[in-house]
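A.B. asks: structure for the following, please:
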Amino acid sequence: MRNIIITRSFIFLNRKIKRLLLLLVTIFLCARMMGETIIPDSISNPIRTGFHPDPSICRVGEDYYLVTSSFTWFPGLPIYHSRDLTNWSLIGHALTNPKAIDFNGMTDNDGIWAPTLRYHNGTFYLITTAHGCGGNFYMTAKNPAGPWSDPVWLKDAPGIDPSLFFDEDGRCYYTGNRWDFKSTWPAQCAVWMQELDLQKRCLVGERKTLAYGHAANAKYAEGPHLYKIKDHYLLLMAEGGSDYNHAVTALTAKSLWGPYVPCTVNPVLTHRHLGKDYPVQSLGHADLVQTPTGDWYAVFLGKRIVEGGLVPLGRETFLCEVSFQNGEPIFNPGIGVIGNRLKRPPLPWTPVSKTDKQNDFESSALSPEWATMRIPEQPFHHFADGNLFLSLRPEMADSLVCPSMLLRRVHSHNFSATTTMSFSTRRVNEWAGLVLYRTAKGYYSLLKGKNEIRLTKVLLGKKTIIATLPWKEKSVILRLVAKGATLTFYAGLSNDMLYQVGEVQSVDAVSDNKVNRFNGTGVGIYATSNGKQSINKASYQWFEYKEEN
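C.D. replies: Just a heads-up that it's a prediction; the model follows:
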């Protein structure tokens, strides 16, 4: 009997050990699976969401660098880095010297246009247009993260959208567009080229027009880029304007100075033939890059449409594969159109750390995704005791100067932005709070004043007070929630007790229209004394930007 009991106990114990071992193995396998990186077969398009127009790209070894237009945002000319054309991180800005350019008086559609990024013999070159505030200039750096040189202004370079091409003999050539001539058809522009002497830092030699576009009635030929591919030169350009009719066209030549012959497959990229209801529109302004294995890819801008045909994010950076057929580029071969997914480039998968959703303002400096509108003449923010303080100044979001406003790019059609603020005033002209900003004539503000919280909408320059909420507390949590084409605003003392301020709003105020044209939308914090001097400040404990599914 005793032996039977011992045997049964041993069997029972053996079962417990087996279950325990099975549990440990399961835990180990789950942990291992969780630790393994899952590499996707396809990736999201666009690759740089939100305000990222006019992309330019170059490769150095296995590293890719990308820059986009920044208009009047400062610091300007954001530089991104990737090793797989999919995962990108912001590594710096080229335009950081506040004395280099003056954006005051410039509209939000002026400023830094259409940069080109190139690398040659150990030096990075970035050339761009300061539209309305200086013209065309280039900068240099040994490290794309910076520091960059001050601008080298090219006074004898008319037009916009400059680019640089280094030929096999090391000589550098400037290409750009111009329209200062007697045109033969409406919106005719010329793409021209001239040698750039980097030692003398000026244009030299003959200036020659290469093309007026791919056809005899081509409109707005701009954004030219020149490449040497095998034994031919390829001239890529944008046409049709940056809206619905935008397109990429290509011409080839056997020699550098031409003649350049339009490709038979033109336009090589466009969506204008798909109708205005297609969810991705206005493709254009492309730049090419070749991987170490010989594959070609293009980056280019496009717009994503939400309900009602609205474009709240502006122009974004897309990617597609490019092949060559009889020397002519084929964009997204076998497919032709651009969707919201594409096959992942066959490069080593290199994830990057994601930007923190919440800024607690514990450090003494802003994280690099934050920017001002235009360039502050004097600092208007500082950090203390884990808070960020904004000084109330006479400048307003409506004025074409630098207000006390800090913005970060909006990357999704579905997001929330929340901040906790402490602010009190006895003056009716002093306000501080949350802002969703596209231009001085297109934004929303949710601001706390003397005894109330006020939701204001500015659409096409017309300012309307949408709603007010009585509020006497010093502290408040402010939140906006975007869902596609709609916006909802909230205020309260805690995240669990928020009151809706006004009715659900449309994103039309920050979407593309006749004043919201070229740049993109930002969200952030804002304080103003509305034209009067003030010593008051608003204190922000934290700010959270969160994208929703």
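
A.B. asks: use CA for all of it now, contacts and neighbours both
C.D. replies: Will do.

A.B. asks: so residue 17, which of the three states?
C.D. replies: For residue 17, the assignment made with DSSP: H, G, I helix; E, B strand; the rest coil gives helix.

A.B. asks: how about the contacts made by it?
C.D. replies: Not one residue lies near residue 17 by Cα atoms under 8 Å, 6 or more residues apart in numbering.

A.B. asks: could you do residue 203 as well?
C.D. replies: Contacts for residue 203 (Cα under 8 Å, 6+ apart) come out as 154, 156, 157, 174, 194, 195, 196, 197.

A.B. asks: do I have it right that the first one meets residue 130?
C.D. replies: Pointing back at residue 154 there. No - between residue 154 and residue 130 no contact is recorded; they are 11.1 Å apart, counting by Cα atoms under 8 Å.

A.B. asks: next, the structure of the following sequence, for comparison with the previous one:
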Amino acid sequence: MIRNPILRGFNPDPSIVRVGEDYYIATSTFEWFPGVQIHHSRDLKNWRLLTRPLTRPSQLNMLGDPDSCGVWAPCLTHADGKFWLIFTDVKRYGRTTVGGASGASLRDFHNYLVTAETIDGPWSDPVHLNSSGFDPSLFHDDDGRKWLVNQLWDHRPGKSRFAGIVLQEYSVGEGRLVGPRKVIFEGTAIGLTEAPHLYKRDGWYYLVTAEGGTGWGHAMTMARSRRLEGPYDLHPDTYVLTARDRPHAPLQRAGHADLVDTADGETYAVYLCGRPLPNRGRCVLGRETAIQKLIWGEDGWPRTLDGSGDPTLETPAPDLPERPWPHAPIREDFDGPDLPIDFQWLRTPYPDEIFSLTARPGALRLYGRESLGSLFRQALVARRQQAMCYSAATTLDFEPEHFQQAAGLVCYYNGAKLHYLHVTHDEALGKHLRVMSCQPDSPQADSFTRPITLAAGPVELRVEVDFERLRFAFRQGRGDWTWLPEVFDASILSDEATAPGAPNFTGAFVGMACQDTAGTAAPADFDWFDYEERDYRA
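C.D. replies: I've put the predicted structure just below:
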């Protein structure tokens, strides 16, 4: 059996492709750089993070992209001897507070195509396709023609913002879309129709979409037609896979799916899901990726194995040899020239401006930049939280000169949701340690614990997370850990902890940060970073 989710922690909007005996899944990265995560498996059960293809300023520049914007919904395919990757770079989500309203209609979505001969690149510079909506997907028809489908955004008053799925041909020779665009599917009554993927099977064109929003009402819908341009007839069960109206299902938010066939002709759906905290109903691990086997009925429609459409924690594995990957180490020592693959940073395609692995060999040096939560250049390097219970720690060598310089260990969702154990300085206390929290469900925008005076020299920082409970500790020298008395709410690091209408589509990270709002780029050195998933500690 395969245990779900297969990609734990913030890994939404999966797109899957098989090339020979290799399977690859691409997932969204939003404002985190480099863009797009690609995981690799040879048995559909064991997966490893293999690469992130959008690494250069010419491919992706997200400076100024708002929280939960940036790279949405990649589509990964393989045809004509190469890989094709389509993605959206979202520049404006459109939230406004004018008149107390939220969720403005004006938004900016730019869709691009990059290609590569091999999955680990190099990947080409992007070709701009359109900006008419998001969730683009490329379909390679068996006659050699290629077609783009995407969600169509309609900002006009009185119109549905989600205006259906639009189809347009892509010319490889001209490197652009050609011919007219046509809406081929307007969705079902639950609306919010998005995430299209096209397939061809037994003379039918099958269109998979996601509907109902990416929260508790999410669903995988399917329709089919004998003609590419439609009309498309809806699946007799309407929804192939969903947890809507199933509040006790262990996997919630199921939708945004893609299909793959094994070499033996078995069909699997990969889809995003969420695992709520048992007593808070918030998904601190963000939207994750699950997999489920489907079977084709005599009527030519796929269904889950029991026909219920319920997402499951387990699904039968294909008849393939198991190919497990080595476990990632608990400690990263930063001894190499490259950042370990589990770590990312925010927005900027110019990493040399915010960190270095060579300025102090054997350490990650962060250069203090803008404030925590800046949409431009902030020095924050972090990794995903991928378990409900974990421990993380690091050692920090940092001698701030004044209150505008700070560095430390951060548990981060976005600029409005974080807990930050940091070292700073002021003229009365000297060097000291405290926690700053930004909590969306608090009447106070940010809050601080009492300061704790530190001696000169390195300090070790630690965090323990058990479901919704988060605690910090520190020590200098080889003594015992000193635990801060406060217990912090880890559940705020979730999509669900937010004001209505705000974009919240990512997940919780833990990592290292440094600020110098005086503009002098004071450096902070982190010698190592530990991340260990574990059982619950009462």
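
A.B. asks: among the contacts of residue 203 of the first structure, which lie within strands?
C.D. replies: Of the contacts of residue 203 of the first structure, the ones assigned to strands by DSSP state E are 174, 194, 195, 196, 197.

A.B. asks: tabulate those residues (TSV), appending neighbour count.
C.D. replies: Below are these laid out as TSV (neighbours: other Cα atoms under 10 Å):
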residue	neighbour count
174	22
194	20
195	19
196	21
197	15
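
A.B. asks: which position in the first structure pairs with residue 152 of the second structure?
C.D. replies: When the first structure is aligned by TM-score structural alignment, residue 152 of the second structure is paired with residue 178.

A.B. asks: so what's that match up against?
C.D. replies: 158, 159, 160, 189, 190, 191, 192.

A.B. asks: which one is it nearest to, not counting chain neighbours?
C.D. replies: residue 159 (4.3 Å; Cα to Cα, 6 or more residues apart in numbering).

A.B. asks: in this structure that neighbour contacts residue 174, no?
C.D. replies: No - using Cα under 8 Å, residue 159 of the first structure is not in contact with residue 174; the gap is 12.0 Å.

A.B. asks: what lines up with residue 256 of the second structure in the first structure?
C.D. replies: Using TM-score structural alignment as the criterion, the counterpart of residue 256 of the second structure in the first structure is residue 285.

A.B. asks: spatially nearest residue to its match, not counting backbone neighbours?
C.D. replies: Among residues not flanking residue 285 of the first structure along the chain, residue 238 sits closest, at 4.9 Å (Cα to Cα, 6+ apart).

A.B. asks: so that neighbour is in which element?
C.D. replies: Using DSSP states H and E, residue 238 of the first structure maps to strand 232-239.

A.B. asks: ok, residue 502 of the second structure next?
C.D. replies: Applying DSSP H and E, one finds residue 502 of the second structure in no helix or strand.

A.B. asks: and residue 532 of the first structure, what pairs with it in the second structure?
C.D. replies: Checking with TM-score structural alignment, residue 532 of the first structure has residue 518 as its match.

A.B. asks: what separates that match from residue 368 of the second structure, distance-wise?
C.D. replies: Look at residue 518 of the second structure and residue 368 of the second structure: by Cα to Cα, to the nearest Å, they are 9 Å apart.

A.B. asks: joint contacts of the two?
C.D. replies: By Cα under 8 Å, 6+ apart, the residues touching both residue 518 of the second structure and residue 368 are residue 405.
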